[in-house]
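Q: Could you look at this predicted model? Sequence included:
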Amino acid sequence: MLEAKTNRQKVSTIGAITTTGQFLQHTHQGAIKGPQVIAFLTHLLRHVKGKVTVLLDNASIHKTKALSAFVADETRLAVVYLPSYSPELNPVELVWAYVKQQMLANFCPRDLRTLKSRLFQAWQRVRYIHLPTRLLYGGDP
C-alpha cells in the first residue's frame, strides 16, 4: 500500500527572457495574481535598461485594470498580447520546459521548502547556461 501526504500548497513563477538571453523571475507561494504581475514588471524595469516590451499571454491576470493603468503610466514599458492558445510563440515557455524536464523530472519534494530549494537551483542553472537566443528569437546569438 502506498500512502502519500498531500496538501494544497503550491508555488507559482513568473519569468521573462531579454533579447540578450538574460532570465529574470519571481517565485511566489500560492497563485500569481494581478499585483504580483505588476511587482514583476517593476522588477523588470529596475533590471533592464531602455525601453521594455513584454509579451504576455491572454490570462486574466495580465488584463486587469490595475495592470493597464500601470503600463499607461510607465513610458519605458509596452505590452504586446500573444494570440490565444499560442504558447509556441512565447520564448519563456522553453525555459519552463527545460526546468520541468531537467530539474523537476521525477522529483517529488517532501514539502514546500524542498520544492523552493530545487526551484532556486533551477533558476541559478538557467541563469548560468547560455540561453539559446537564436532558438528563442529566430536569429543568431
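A: That came in fine, so what should we check first?
Q: Going by C-alpha atoms from here, please, whenever you check contacts or count neighbours.
A: Noted.
Q: Are we agreed that residue 14 is in a strand?
A: Yes. Judged by DSSP: H, G, I helix; E, B strand; the rest coil, residue 14 forms part of a strand.
Q: Now do the same contact list for residue 28.
A: The contact partners of residue 28, by Cα atoms under 8 Å, 6 or more residues apart in numbering, come to 11-13.
Q: Can you name the element that comes right after the one helix or strand it maps to?
A: Counting by DSSP states H and E, the element that carries residue 28 is strand 23-29. The helix or strand immediately downstream of strand 23-29 is helix 34-47, counting by DSSP H and E.
Q: buried residues in that next one?
A: With burial defined by 16 or more other Cα atoms under 10 Å, the residues of helix 34-47 counted as buried are 34, 36-38, 40-41, 44-45.
Q: Quick one: distance of the helix with the most length in the chain to the chain centre.
A: In the chain, assigned by DSSP state H, the helix with the most residues is helix 112-128. Between the centre of helix 112-128 and the centre of its chain there are 13 Å (Cα atoms, centre = their mean, to the nearest Å).
Q: for stretch 47-66, same thing?
A: 11 Å.
Q: Please verify my assumption that residue 133 contacts residue 94.
A: No. Taking contacts as Cα atoms under 8 Å, residue 133 lies outside contact range of residue 94: 10.7 Å.
Q: try it against this one:
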Amino acid sequence: MALVDGMHQLVKAPIVLVRDRLNTHISHAMRELVAEGAWLTVFLLPAYTPDLNPVEEMWAYVKRSLANLAFVALDRLEVLVRNRLKRLQYRPDILDGFMAGTGLALDHRASP
C-alpha cells in the first residue's frame, strides 16, 4: 500500500495496479486506498498467476538491465532502478508488450 501511494507521489500521475488476490493485497487498508484514489485503477488477477501478471515481465526486464553490475551501496542501486523505471514510462510500446504477453485485455475496471 505504501509502495503504491509512494509511486503516485513520485510520478504525480495516475497508476494502474494489476494485483492478485493474496490476502495482504486485499486488506481493509488497501480497499480504502482504492476507494479513495481516483488516480488508481485496479485490475484483479486470480490468487496465483505469475504468467498473467505483466509486472513479473516488467521486473524481469529491469533486472536484465542490471545484470553483471556490482553496487557499493544500496542507494546507488535504488537510483539505477528508479532510472530504469522512469525510462519505461516513456516506452509505451514496451509496456504494451508486457500486457500483451499475458493475453489479457484492458477493457473494464475490476472492483476491489
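A: Alright, I've got the coordinates. All values derive from a computational prediction rather than experimental measurement.
Q: just to revisit the earlier point, so which of the contacts of residue 28 of the first structure is the closest to residue 124 of the first structure?
A: residue 13 (14.0 Å; Cα to Cα).
Q: distance of the closest one from residue 110 of the first structure?
A: 19 Å (Cα to Cα, to the nearest Å).
Q: which stretches of the second structure form strands?
A: 15-19, 40-44 (DSSP state E).
Q: Could you figure out how far the first one is turned away from strand 40-44?
A: What it means is strand 15-19 of the second structure. 20 degrees (axes from the mean of the first three to the mean of the last three Cα atoms, to 10 degrees).
Q: so what does strand 15-19 of the second structure touch, helix or strand wise?
A: strand 40-44 (3 or more Cα pairs under 8 Å, 6 or more residues apart in numbering; DSSP states H and E).
Q: what's the mean gap between the strand it packs on and the aligned bit of the first structure?
A: Strand 40-44 of the second structure: mean distance to aligned residues in the first structure after superposition is 4.0 Å, counting by mean Cα distance after the TM-score superposition for the first structure.
Q: list the buried ones in that strand?
A: 40-42, 44.
Q: starting at the chain centroid, how far to that strand?
A: On Cα atoms, centre = their mean, the centre of strand 40-44 of the second structure falls 10 Å from that of its chain.
Q: distance of residue 86 of the first structure from residue 55 of the first structure?
A: 12 Å.
Q: higher neighbour count, the two?
A: residue 55 (17 against 10; other Cα atoms under 10 Å).
Q: nearest residue to the counterpart of that one in the second structure other than its sequence neighbours?
A: Under the alignment (TM-score structural alignment), residue 55 of the first structure maps onto residue 18 of the second structure. The shortest distance from residue 18 of the second structure to any residue other than its chain neighbours is 4.7 Å, reached at residue 43 (Cα to Cα, 6 or more residues apart in numbering).
Q: Thought residue 19 was touching that neighbour, still the case?
A: Yes. In this structure, residue 43 of the second structure is within contact of residue 19 by Cα under 8 Å, at 6.3 Å.
Q: mind listing what residue 58 of the first structure touches?
A: 81-84.
Q: wait, which of the residues you listed is closest to residue 126 of the first structure?
A: Using Cα to Cα, residue 82 comes nearest to residue 126 of the first structure of the contacts of residue 58 of the first structure, at 23.7 Å.
Q: quick one, what contacts the counterpart of the closest one in the second structure?
A: Correspondence of residue 82 of the first structure to the second structure, assessed by TM-score structural alignment: residue 45. By Cα under 8 Å, 6+ apart, the contact list for residue 45 of the second structure reads 18-21, 52-53.
Q: now with 10 Å?
A: Residue 45 of the second structure makes contacts with 18-22, 52-53, 110, as judged by Cα atoms under 10 Å, 6 or more residues apart in numbering.
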